[in-house]
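Participant: Curious how this folds, go ahead:
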Amino acid sequence: MGLRQNTADFATGRADSFVPPGNFVGYRPSIEALTNAYAVIEALGPKSRQQIPPVALVQFGEWLGWPEWFKNGTTLVQGPGFPDRISVADDLIVIANIVDHGAAVEMLLRLSGDSKITGAPVVAPALYNAPSLHDALLLAKRSTEVTTPYVKMRLQVDERQFSIAIESEIEHGPLLEFASTAYLCSFQRFIDFFRPDVVEQIKFSFAAKRQGRISAFLDSLPGTKQFDAGIYAMAGDPDWLKARNSQTDPAFWNFALERVALMERDCNQSEVVDRIRAVICKAMETENRVPRLKQVAASERVSERTLVRTLAAHGTSFHKIVEEERRLIASELIGNTSISLAEIARALGFTDMSSFGRSFRQWYGMTPGQARLWRTD
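Facilitator: Predicted coordinates for the structure are as follows:
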């Protein structure tokens, strides 16, 4: 029998306890994962408001057909799709909704066998254009940590083996079980791409018991498994890491590196820089133009000189922020063939295609047309 959702179901009884960001409607089969999510959000404090790209959640929503419970309890608008960035809190709640509504195994099956690698446009370029397996795993580790700040990946290599262990602020339970297994499935696919001959030799460790909710799926994974291990991890021969990629493209590899570096930078910015980025993005989104420094200073209620000094104190500048946001938006839109290259140029505030083309080549070492062809292929 389903459970009626009420905010009170998750109250801790403390005056300073976490307040759920959204409303609850309808029934849900379980509240176990959601309770785990709330504990993490409360422990993160202000970090739970950090904005991150939805990454795999977009594909999860598409795979599930955007059910009405998918965004339940979040601040997100109901229905298909996500904004470019969502809060860490909303990210955790959506994942908890997937687990509590019994869709975890379906998502894991798609993750382990779907033709698309979740996390594109960062993870896919890292996989298909990384010079070596070691490079691919390192970049995947960085992209995972920056898009899920409640998770750390410990990659260790010695003469006997390499291992990837998952450390998380999520308490042991169904939420951690699903999230950790999803990460391991993604890493397993990296190994399979570089060394398909060794996937049966991967050694998995699961904190979950063999009789857990997704034990049948875990048993189906290639490789050896240790259950009730107290940790989620995988290990293999260190020689696998030397596997080279005959399909590597240095330009697209650098593209992937920059995307992750931009996300890492965003996570370490101050609130004032975040606000300025938001003003710039809104102007490009709604007015197809880049705002003037004078307008942004007015929105902050400071002089232009003060704003310049403030940004310099945070190691950046107005021009640098504009260029970073243009690069990021361009890399997001370039794979969307329903939007013409001319429309992308206008959306970024360029007055003509030649200016857009010159800037794009400076950013990524290729033309917009070349990037679109690669992304669509």
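Participant: Only C-alpha atoms from now on, for both contacts and neighbour counts.
Facilitator: Fine.
Participant: Straight-line length of stretch 287-303, end to end?
Facilitator: Length of stretch 287-303, first residue to last, Cα to Cα, to the nearest Å: 24 Å.
Participant: Buried residues in that stretch, which are they?
Facilitator: Neighbour counts using 16 or more other Cα atoms under 10 Å place Asn288, Arg289, Val290, Pro291, Leu293, Val296, Ala297, Glu300 of stretch 287-303 among the buried residues.
Participant: Can I get the residues you listed in JSON lines including distance to Gln269 and secondary structure?
Facilitator: Compiled in JSON lines, the buried residues of stretch 287-303 are given as follows (distance: Cα to Cα, whole Å; DSSP: H, G, I helix; E, B strand; the rest coil):
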{"residue": "Asn288", "distance to Gln269": "25", "secondary structure": "coil"}
{"residue": "Arg289", "distance to Gln269": "23", "secondary structure": "coil"}
{"residue": "Val290", "distance to Gln269": "20", "secondary structure": "coil"}
{"residue": "Pro291", "distance to Gln269": "20", "secondary structure": "coil"}
{"residue": "Leu293", "distance to Gln269": "19", "secondary structure": "helix"}
{"residue": "Val296", "distance to Gln269": "17", "secondary structure": "helix"}
{"residue": "Ala297", "distance to Gln269": "18", "secondary structure": "helix"}
{"residue": "Glu300", "distance to Gln269": "16", "secondary structure": "helix"}
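Participant: to compare against the first, here's another:
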Amino acid sequence: MPAKQHLPDSEADVPPHVIRQVLHLMASRGHSAERLCKGLGFTPENLCDAGFRVSYRQTSVLVRRAMQLWGDPAIGIATGARQTVVCFGLPGLGMLTCPTLGEAMLYLIKYQRAAGALTTNELAVVDERHFSIEVNTRFHDAELEPFFIEEIFVSGVEVARSMVGSHFRPSRLELRYPRPVYASAYNEYFRCPVVFNAPLNRLICDMAWYHCPLPTHDRFMQASLQAQIDQLLSTDAPRNDLVESIMNVLRASVDEMPGLAQAGAALNMSERTLRRRLAELDTSYQRLVDQVRYECALDLLRRSEMPLVDIAMATGFTDARNFRRAFKRWSGILPNQIRQGVPAPRLLMPERTA
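Facilitator: Okay, the predicted model is just below:
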């Protein structure tokens, strides 16, 4: 049986910043975050994990659910208006180190995926008096395109106003989709002319804003802080959202790992289907179990002084000897070498049957 075609919209490659804001928005009207997340492979608690990532597929399903419950078609504007520079995470901190608003925008675009963007964004000079931010959706989805375009433009304007003042406003907003029934909300928020059915999604701004200085800039600290942020933002290749969901299940019970059938039940999937889906992704359940145990062991070795026997128990082993043997298979080194400062390699253990 041929493997299914790889689906890019299932790559768990962005932080869940948009999902967090949608859930906050929905909670303000009494809607349950747990219900909105049901069946998506994560819980609201997972959203507090700094390393947690989601896919476009997961986000789009949750947004559709929220749109049905919200009842106001301008939900994209409401979501974007909740964003602050802090919501962008480390890229937001990097923006604050920049000398001008334009350079801060370029920095954010450089790390747009790490900032949670579900669109592709570019900054370009239009002419000697104007620059633009052009936005395109990553996947064709006519129903949700307005939401994602609104969210990214509104959040960008919201952050710009927080950095240089509430008087910031673009020169013009151009949107590819037809004029919606709530078009007046655009004029009210952006305070500039809005053109619908345009060739591109563009926010056009006066060049004076590009050169507007930021009060948070420190020329002595900019280089060193950005170097530290750059290092922290260097990440591995994205995981598939199914893989990420399984690992969330496993992380919740590292000391007593659920079997394949239990993990499948948690994801509303049969054992046979789950095994097949993982094979199509060129991995296995045992591989993911070992990955989670290895991550947990590394964390305990680095951040605690727990004896090896306690770390062994915490990672699902009956004694320290079995833990050492497994750790050597995973990494090629012994656990004590991690505490001696030896860099931890990636998981090396070959596939084994659960």
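Participant: Count the neighbours of the alignment partner in structure 2 of Phe318 of structure 1 for me.
Facilitator: Residue mapping for Phe318 of structure 1 onto structure 2 gives Pro343, with TM-score structural alignment as the criterion. For Pro343 of structure 2, the neighbour count with other Cα atoms under 10 Å is 10.
Participant: quick one: contacts for Pro343 of structure 2?
Facilitator: Shown in contact with Pro343 of structure 2 (Cα atoms under 8 Å, 6 or more residues apart in numbering): no residues.
Participant: a markdown table please, covering the buried residues of stretch 287-303 of structure 1 and showing distance to Trp66 of structure 1.
Facilitator: As requested, those are arranged in a markdown table below (distance: Cα to Cα, whole Å):
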| residue | distance to Trp66 of structure 1 |
| --- | --- |
| Asn288 | 30 |
| Arg289 | 32 |
| Val290 | 34 |
| Pro291 | 35 |
| Leu293 | 40 |
| Val296 | 37 |
| Ala297 | 40 |
| Glu300 | 38 |
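Participant: Which one of the residues you listed is nearest to Arg110 of structure 1?
Facilitator: Arg110 of structure 1 lies nearest to Asn288 out of the buried residues of stretch 287-303 of structure 1, by Cα to Cα, at 37.1 Å.
Participant: any idea which helix is longest in structure 1?
Facilitator: Determined from DSSP state H, the single longest helix within structure 1 is helix 174-194.
Participant: pretty sure Arg154 of structure 1 is in a strand, no?
Facilitator: Yes. Arg154 of structure 1: assigned to a strand according to DSSP: H, G, I helix; E, B strand; the rest coil.
Participant: quick one: contacts of the longest helix of structure 1?
Facilitator: In contact with helix 174-194 of structure 1 (Cα under 8 Å, 6+ apart) are residues 32-34, 36-37, 95-96, 99, 104, 108, 111-112, 117-118, 127, 132-133, 136-137, 140, 166, 168, 170, 198-199, 207-208, 213, 232-234, 243-245.
Participant: Next: stretch 242-257 of structure 1.
Facilitator: Defining contact as Cα under 8 Å, 6+ apart, one finds that stretch 242-257 of structure 1 is touched by 121-123, 125-126, 128-134, 139, 194-195, 364-366.
Participant: again, but for stretch 236-243 of structure 2
Facilitator: Residues from elsewhere that reach stretch 236-243 of structure 2, judged by Cα under 8 Å, 6+ apart: Ser10, Glu11, Ala12, Asp13, Gly41, Val54, Ser55, Gln58, Leu278, Leu288.
Participant: Just those: which are in helices?
Facilitator: Residues of those located in helices (DSSP H): Gln58, Leu278, Leu288.
Participant: Where neighbours are concerned, which of those has the most?
Facilitator: Gln58 (21 neighbours).
Participant: from the chain's centre, how far out does stretch 304-314 of structure 1 sit?
Facilitator: Taking Cα atoms, centre = their mean, to the nearest Å, one finds the center of stretch 304-314 of structure 1 at 30 Å from the center of the full chain.
Participant: List the buried residues in that stretch.
Facilitator: Glu304, Leu307, Val308, Leu311.
Participant: now stretch 35-44 of structure 2
Facilitator: By neighbour count with 16+ other Cα under 10 Å, stretch 35-44 of structure 2 contains the buried residues Leu36, Cys37, Leu40, Gly41, Phe42, Thr43, Pro44.
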